[in-house]
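Asks: Here's my sequence, what's the structure:
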Amino acid sequence: MTHVTALDGFVPTPDRQREFRNVLGCFGTGVTVVTCMTDRGPMGITANSFSAVSLEPPLVLWCPAHSSHRFKAFASARHYAIQVLAQGQKDLGLAFAKDGFSFDHCAWEQNEWGVPVLTETLARFECEAHALHEAGDHAIAVGRVLRAHANEGPPLLFNQGTYGTFTPFD
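Replies: Just a heads-up that it's a prediction; the model follows:
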């Protein structure tokens, strides 16, 4: 690895977006599929911009892009679910990245709030929309967690443009 000093680097201007994305990619993330119900039926979108916000009240966030043709559906959804993908679910994440109506690729059911929830993921946060904040070319969607669920197993991770898994130290 090359050593970089605090003085090295670049200004992330519009003409250097690819370079900026590459630097952002140095931060490994989990992979989620966010789902909601629309007039056209259940919709999903793959997102790696997920984070815990607060324990009291229980809040989480994710960041949909304004440029997504699915943005309006998620920005106006009163309820949605955030599913954390497990190792081995890369194809599921890729399916929802390409097509928001990819529910034929997975097991799902509708919860009591009418939200399509994926039944075989590592974790799930069933949320009520709490706040939507504008943030550049994305929005910050904050959800109040109404119910959470977790299964055993390793997560699917995304880092520097590739998918992988987590192996804990002994």
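Asks: contacts, neighbours, all on C-alpha from now
Replies: Will do.
Asks: what are the ranges of the strands in this structure?
Replies: 29-30, 32-38, 41-47, 50-54, 59-62, 79-84, 108-110, 116-118, 123-135, 138-150, 156-159, 162-165 (DSSP state E).
Asks: Next one: residue 109 from residue 56, what distance?
Replies: Residue 109 is 28 Å from residue 56, where distance means C-alpha to C-alpha, to the nearest Å.
Asks: Oops, could you answer that again for residue 66 instead?
Replies: Taking C-alpha to C-alpha, one finds residue 66 at 29 Å from residue 56.
Asks: Same question for residue 79.
Replies: Distance from residue 79 to residue 56, by C-alpha to C-alpha: 19 Å.
Asks: again with residue 131
Replies: 15 Å.
Asks: Among these two, which residue is more densely surrounded?
Replies: Taking neighbours as other C-alpha atoms under 10 Å, residue 131 and residue 56 compare with residue 131 leading, 13 against 7.
Asks: which non-adjacent residue is nearest the most centrally placed residue in the chain?
Replies: Nearest to the geometric centre of the chain sits residue 47, at 2.7 Å (C-alpha atoms, centre = their mean). With C-alpha to C-alpha, 6 or more residues apart in numbering as the criterion, residue 47 has its nearest non-adjacent residue at 5.2 Å, and that residue is residue 32.
Asks: Let's compare: structure for the following, please.
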Amino acid sequence: MEGTPMEDFTSDPDEMKRAFSGFPSGVAALSARVNGDPTVMIVSSFAVGVSYNPPMVSFAAQHSSTTWPVLSRAQTIGISVLGEGHSDKTRQLASRSKASRFTDLGTVESASGAIFFEGAPVWLECTVEHSYPAGDHDIIVLRVLAMLSDDDRNPLVWHRQTLKMLDS
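Replies: Have a look, this model is predicted:
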């Protein structure tokens, strides 16, 4: 990029999306039982360390999402940072076919209805703390009520629109 003229800068949405895909991010499943039904949403905009005291995390939800309005009504939401064992199941979890999202996946459910996926390196039980409008998304801040972490498991990473595994 050295010597790149300012005239080459762009704000084209497709170019912006492509450029943003060059920043690796973790992949998380947000899940809970809502009105008796298990509900899950996959996000690659998940961010930890928003606050440590009180502990808070965040993610961005598109305004066009049909899952977030349902999931946001849950008493608590389980966040499972997806790990290497989930790489072949991530697209299933993100499927438009809500009936098959949980097929053949091991889950653990808390008394409050938060759902966690077995094999995840990190589990966070959260409640919605804040929601802020941000263009075509909302920034959702979640308060972490409880957590569990397994340092022996590696997370999946979303980079250049592809799921990748971290080398240990």
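Asks: rewinding a little: can you tell me which residues contact the counterpart of the residue nearest to the centre of structure 1 in structure 2?
Replies: The alignment partner of residue 47 of structure 1 in structure 2, by TM-score structural alignment, is residue 43. Each residue near residue 43 of structure 2 by C-alpha atoms under 8 Å, 6 or more residues apart in numbering is listed here: 27-30, 59-60.
Asks: with those in mind, which one is nearest to residue 4 of structure 2?
Replies: Nearest to residue 4 of structure 2 among the contacts of residue 43 of structure 2: residue 60, at 31.2 Å, using C-alpha to C-alpha.
Asks: right, and the closest one touches residue 139 too?
Replies: Yes: between residue 60 of structure 2 and residue 139 there is a contact at 4.6 Å, judged by C-alpha atoms under 8 Å.
Asks: Counting neighbours, go ahead and name the busier of the two.
Replies: residue 60 (20 against 17).
Asks: Distance check, that one against residue 165 of structure 2.
Replies: With C-alpha to C-alpha as the criterion, residue 60 of structure 2 and residue 165 of structure 2 are 23 Å apart.
Asks: hang on, residue 63 of structure 2 packs against residue 140?
Replies: No: in this structure, residue 63 of structure 2 is not within contact of residue 140 by C-alpha under 8 Å, at 11.8 Å.
Asks: Tell me which of the two has more neighbours.
Replies: With neighbours defined as other C-alpha under 10 Å, residue 63 of structure 2 and residue 140 compare such that residue 140 has more, 19 against 14.
Asks: How about the contacts made by the residue lying closest to the more buried one once chain neighbours are set aside?
Replies: Nearest residue to residue 140 of structure 2, sequence neighbours excluded (C-alpha to C-alpha, 6+ apart): residue 131, at 4.6 Å. For residue 131 of structure 2, the contact set (C-alpha under 8 Å, 6+ apart) comprises 138-141.
Asks: Could I get the residues you listed in JSON lines, plus columns for distance to residue 98 of structure 2?
Replies: JSON lines is the format used below for the contacts of residue 131 of structure 2 (distance: C-alpha to C-alpha, whole Å):
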{"residue": "138", "distance to residue 98 of structure 2": "22"}
{"residue": "139", "distance to residue 98 of structure 2": "24"}
{"residue": "140", "distance to residue 98 of structure 2": "22"}
{"residue": "141", "distance to residue 98 of structure 2": "25"}
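Asks: Run those residues past structure 1 and keep the common ones.
Replies: Retained in structure 1 by both residues aligned by TM-score structural alignment, their matches' C-alpha atoms under 8 Å are the following of the contacts of residue 131 of structure 2: 138-141.
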